[in-house]
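K.L.:
what follows is a predicted protein model with its sequence.
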Amino acid sequence: MRSEVEPSRGDAWEAGGKRKSPFPPPPPPSPSWVIPPHTHPARPIPAPRLDSAGREAVGAGAPARQESQPGGSTHLGTPPAARRCVGGAGSPGQLRDAAKRFSRGGVSHYLTLTLDEAEALLYVGAREAVFALATGTVELKAAVRSRRWGAPQGWDSNPISGAPQELSGFTLDQVAFEDGKGKCPYDPTKGHTGLIVDGELYSATFNNFLGTEPVILRNLGPHYSMKTEYLTSWLNEPHFVASAYVQESAASSTGDDDKVYFFFSERAVEYDCYAEQVVARVARVCKGDVGGARTLQKKWTTFLKARLVCSAPEQQLHFNRLQAVFTLPGADWQDTAFFGVFQARWGDVDVSAICRYHILEVKKAFEGPYKEYREQAQKWGRYSDEVPSPRPGACITDWHRQNGFASSLELPDNTLNFAKKHPLMDEPILPHRGRPLLLKKDANFTQLVVDRVPGLDGTVYEVLFIGTGDGWVHKALNLGAHIHLVEELQVFEPAQPVESLVLAGRKKLLFAGSRFQVAQLPLADCSRYQSCTDCVLARDPYCAWSRNTSLCVHAEGLNGSQLVQDVLSSDTRACTLPQVAKQGPITPKNVTVVAGTDLVLTCRLGSNLARALWTFEGRALAAEQALVLRDARLRALVVPGAGAQHSGTYRCFSEEQGARVSGEAYQVTVLAGAGLPLETRAPLESLGLVWVVAVCLGALCLVLALAVLSLWRRLREELGKGAKAIESTLVYPIELPKEPPSPRFAPSAASDSDEKLWDPASYYYSDGSLKIVPGHASACRNGIPVAAAAAAAVAVSPPSGIPGQPLHSPTRIHLGPLRGSSSNGYIRLALGADERPPCADLAEELRRKLQQRQALPDSNPEESSV
């Protein structure tokens, strides 16, 4: 049994050495990793939804008889809806028994599937779990023998950080511990592949933690450990997809060696373009390669690679992203075929394609000319000089042994140096017939398996099972010139990509793995076809109609004389049934409409290849008949503006390959003048809607106008306040009135109040400045300016003659009106030059202060400063 182990080395780690997983933790491990059966019963497919007529609703899986366009590719237009159930579809119970599922709580990523048909076991590698499922029941099989995974003190060292990893809960059969470097990637999301041949592991992965050293490695065997050179001309950022082992030494007349093929995509180095061109490749190494003696020591001397071409020239589509590869072996190694799944972008649309390659075409490319890099021209081209002998990259054959080269260690240096510098072949490998076998728009093909099925006519047919990114499996039949889609089944719901597919040929089972579960499906469910016509028109090579039992049965192992099957032409004339399938009478459905209403009558077709035939009162409706339309998308008959002449019985037939099956029947009654036609009522209803919209728009405009008006008024007020603030400072010159000379002050006995008036500390600042007390007189009195009014007041009521005291209130100047003006004003007191007060020293002091100080903004409107 060949197996491969793909442990995950990219996990996060918690403190203390325990691994930290981004997924929910699984339940505690049991003493054995193999659990007794019936612990987790398989979950069946949910019962399909049925409509009122008892038909299965869309999405439950259905025969999808589709033909591709001549030449091997389907049309790039909108594909027909194939996920429909035909008449006579299996009952919910049959669908429930058709598939089984397995999953376990806390476990995800059921991606690695390895089948052991001899033991009837399916080994499933999941995230931090391994399961052994019994095929047929998809249940965990009880362990016959198991042994604990022994390790010193129950701990093992993590190869990344050296942190201890607990292993006491795991058990496994007797194995040897090996370093995982070069056998599996540090990051499980990196593309990798591998297989075991005669006890030796051939793996294609990355050799370092950063993923910058791609390597194709051989180890774990009696031969020397071999690997590729770290050169971009050998491997340049590859994405490994698959590997295959072909025993080309079997019955070889030249004594050729077995070969291992690796399929991957990588950045091309041979194209002169600025973009990073990605191409699909196939590389080859020989099983008996042991490296060179001096050059290429412990390196592959037979490593060669060539480009895989998959393109549709008429659509200018080139598929360079390789998604999956399946190797279909034949009775002889020369019958081996490779099926590749490719993806590309056509504008903004995803397109998937399947290309088929024959082993002889691959062998021819590796025996062709080499490609080399020309230093002078700075570009790649075909090597045109003489090729060294023995031929570089060739396996050791009888010719080599006869000429003294028993192994690669004895090859000359010129051959090895040439092989090191020229790993790329010049000629690409073209697909079968030069074009894709299947091409589909708006599809994301993920996986592929192929089975060879012998038909009753003696032809061996290739049946393809294609997994998609939304959880469907397409079953297609390769008829050589074109592809026939038999059916489409939704395996995983809700939609999740089909990550892996494994075919069990003996039990005719298909296993599909996804992130959250494993599903088991039969390769064919013939019981779904309940009539000879449906069974033959399905063109399923697994199924045939039995005349003895009148059932559609599996054809393998039965007497072919009593079976009816026609895969190539789907001719139903061999059926014992008449052209119109036997079925009970169909009761017409009563349909009553008003005159002037569009009449739409649907028709249920047997498959996507069938066409609808309509009859009216027993007479066929011609396709060009006036006022009758056929909508292919709706699969319906449309009568616009039905009138009284359209009343009657309508019948629909599903016709395919000359066979007719009754579909629907309608009894139509048209009522004349019973009400307004639909075209008359619709404008009135729409007019009311227009009025509602108009009123709403008017109210919205009114609200917006009011809001704009309010904002405009507020803005105007703010602008008015700002204008006051920016006006220039106004200065009002005021001349103090002349004061008559007063008698010199002589201190005398006075009251306490008089002494307070003469207190110097109350009328002088600390720097000796005179305090000027604001007055309360109006700025203008009877049209006379303030200065004049103040002078008159002084003349009429002279002060008491006490120098240095504030003026009496009758002669005080009122500054309130001035402060109420729009200016930020101050009063400048000017002393007359002719008459001066007796206090000369005080006047000089005041004049000096006035000259030194400048008019400043008044921070406190209740005070005046000089």
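P.N.:
Alright, I've got the coordinates. Residues are numbered from 1 along each chain as shown.

K.L.:
use CA for all of it now, contacts and neighbours both
P.N.:
Will do.

K.L.:
longest strand in the protein, please.
P.N.:
Of all segments of type strand in the chain, defined using DSSP state E, the longest is strand 659-671.

K.L.:
check which element follows it along the chain.
P.N.:
Using DSSP states H and E, the helix or strand that follows strand 659-671 in sequence is helix 678-725.

K.L.:
which other helices and strands does the following helix or strand past that next one contact?
P.N.:
Tracing the chain past helix 678-725, the next element assigned as helix or strand by DSSP H and E is strand 731-735. Here strand 731-735 is seen to pack against strand 826-830 when contacts are counted using 3 or more Cα pairs under 8 Å, 6 or more residues apart in numbering; DSSP states H and E.

K.L.:
before we go on, here's another structure to hold up against the first:
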Amino acid sequence: MAVALVLLLVAIAMDAVGTDATLPLHAHSSFPFNSPDRPLVRFSLPDTHNFSTLLLSDDHDTLYVGARDAVLSLNVSAGDVLTLKKKVSWRPTDSDVDVCRSKGKNATMECGNFVGVLQHLNASHVYACGSFAFNPRDAFLDADTLAMTRLPAARGRCPFSPWQRSAALVADGELFTAVMADFKGVTPLIARHFSKGGRPDVSQELSPILLEEADFVGSALDAAQRKVLFFFNEVAKEFNVRDEQHVARVASVCQDDVGGVQILQKKWTSLVKTTLRCLPPFAVLRDIVALPPPPEDGESAHTLFYAIFSSQWSLRPESAVCAFRLASLREAFAGPYRHFDAHTHLWSPLQAKSSDFGQCGLEGASHSKLEEVKRTFLTDGHVDPEQSRPLLVSTRHRYSRVAVMSVRAADGWSYQLLFLLTENGILHKVFLSLRGPRVIEEIAVLERGDHVTALALSASKGVAFVGSWGGVTAVPVARCSAHPSCGRCLLARDPLCGWSRSRKLCARLDQEPGQEECICGGGCQ
């Protein structure tokens, strides 16, 4: 019965979004691993594994890599050329491993130091945090030399388990994290660390209703409103149903929150959350990335978040991709809200809006107002995607990572290119045209048996970097020369490629000024 219901919901979903949002069965071009027509650059070291975290420098000339028992910096100034600059070893002692193993953990798979967090702390240092044999440790790294300054404790800054995801970002030198903060991996915590100006570090009340079995996915900064956003999945309790229903959420906290005076001391007074809704049954958030508006726009509310969703129940490899506008998130956080009754354990909508929930500057609020804040943190509404439907639905692939870039095509319009990556290393480059999504390329970027761990995109270098268990792979965002004729160049409909009249080949639009969309057999030849 459950499988039939899922299939029915998928069928309804397909009908709702229309065939224009459903990916075709085959990409325009498909390249197997190590295809000479789509060469890749691979970096690996014989004694280093689990390249799980990628961080680009501000100038995109250096790629910092968090691996098992090490942090590396790679020179990527040439884009698709990867060379080792520095490597620092950061491994637990034999005693640390023995303690980890005595607690029932696998010495090989779990008791190393899996570096899961890398963030730019300031212009000169990078912050790093690793699982360190199920006893998290963190450090400051010199951005040039990787010289390490180790810190005394790191609980609540990265997970104990190397298999749990977390979210982290640095804003104004302060670290904001969302992580499972205990050995068993059952206590979710959103917190601020390294607080400046004499302010205390803050975290949330450890109430089971605040974050229900949370699974953290990503984070973002709403700089204009001085708020930090955390994206995660959790079990929805507001529906009062017997079965556990997982939903995607986004939580918001104020950067400058210092907690209350009488109650909520050193606790968030601004933490609120709302629901992201893509398309039933695609309710589980897998990955999310932000695309800011172009500089000439200047309005941060136009920032778009591109998110991958999968189904909680489906046994098939399928995914949906939805886009959410920052303005829509802000609107949802404006209310109305639901109120939690501690006696009945039920949620009920508030009859009137309030300006208090999710607002900054409540440190001086009264005891009664903060008591209300403690019980009112879930919005009554939800956030719908742009155009109220997914950008695309795939019934053949379960995507795990997403990256996006905006490009200006030969027709003068700006379009978005999505890079969607499966866990086993199949990369789809998807052109979001006005006619609907189109898979321009399908590229196998990993060897069989390898496993995707991270994806980072440098639009300025024109390269996507894929982290995996075995290394880092550089994938140029376009290989226009793979289209050998004018006709095939134009039929690819790749907004990064155009036919060069002078060189008589398919070339990058941003590297060859003489290309234009034209009719083959005429001026193109």
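P.N.:
Sure, I can see it. Since the structure is predicted, the reported quantities are computational estimates derived from the model, not experimental observations.

K.L.:
need the TM-score from the superposition.
P.N.:
After superposition, the two chains reach a TM-score (TM-score structural alignment, normalised by the length of the second structure) of 0.80; 460 aligned residues with a Cα RMSD of 3.2 Å.

K.L.:
hang on, the earlier thing: buried ones in the longest strand of the first structure?
P.N.:
659-671 (16 or more other Cα atoms under 10 Å).

K.L.:
same check, this time on stretch 337-345 of the second structure
P.N.:
337-340.

K.L.:
over to stretch 458-468 of the second structure?
P.N.:
458-459, 461-468.

K.L.:
and stretch 228-245 of the first structure, by the same measure?
P.N.:
For stretch 228-245 of the first structure, using 16+ other Cα under 10 Å, the buried residues are 228-229, 233-245.

K.L.:
what residues does it touch?
P.N.:
Identification of contacts with stretch 228-245 of the first structure by Cα atoms under 8 Å, 6 or more residues apart in numbering yields 190-195, 197, 204-205, 212-217, 258-269, 299-300, 303, 322-327, 421, 423-424.

K.L.:
inside helices: which ones of those residues?
P.N.:
Using DSSP state H, residue 421 are the members of the contacts of stretch 228-245 of the first structure that sit in helices.

K.L.:
would you mind giving me the PyMOL syntax to select the buried ones in the contacts of stretch 228-245 of the first structure?
P.N.:
Command for PyMOL that selects the buried part of the contacts of stretch 228-245 of the first structure, burial taken from 16+ other Cα under 10 Å:
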select buried, resi 190+191+192+193+194+195+204+205+213+214+215+216+217+258+259+260+261+262+263+264+265+266+267+268+269+299+300+303+322+323+324+325+326+327+423+424
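
K.L.:
the equivalent of residue 276 of the first structure over in the second structure - nearest residue in space that isn't next to it in sequence?
P.N.:
With TM-score structural alignment as the criterion, residue 276 of the first structure lines up with residue 244 in the second structure. In space, and not counting its chain neighbours, residue 244 of the second structure is closest to residue 235: 6.1 Å by Cα to Cα, 6 or more residues apart in numbering.

K.L.:
wait, that neighbour touches residue 249, no?
P.N.:
No. Taking contacts as Cα atoms under 8 Å, residue 235 of the second structure lies outside contact range of residue 249: 9.9 Å.

K.L.:
turn the buried residues of stretch 458-468 of the second structure into JSON lines, including distance to residue 408 of the second structure and secondary structure.
P.N.:
Shown next, in JSON lines, are these (distance: Cα to Cα, whole Å; DSSP: H, G, I helix; E, B strand; the rest coil):
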{"residue": "458", "distance to residue 408 of the second structure": "16", "secondary structure": "strand"}
{"residue": "459", "distance to residue 408 of the second structure": "12", "secondary structure": "coil"}
{"residue": "461", "distance to residue 408 of the second structure": "16", "secondary structure": "coil"}
{"residue": "462", "distance to residue 408 of the second structure": "14", "secondary structure": "coil"}
{"residue": "463", "distance to residue 408 of the second structure": "17", "secondary structure": "strand"}
{"residue": "464", "distance to residue 408 of the second structure": "18", "secondary structure": "strand"}
{"residue": "465", "distance to residue 408 of the second structure": "22", "secondary structure": "strand"}
{"residue": "466", "distance to residue 408 of the second structure": "24", "secondary structure": "strand"}
{"residue": "467", "distance to residue 408 of the second structure": "28", "secondary structure": "strand"}
{"residue": "468", "distance to residue 408 of the second structure": "31", "secondary structure": "strand"}
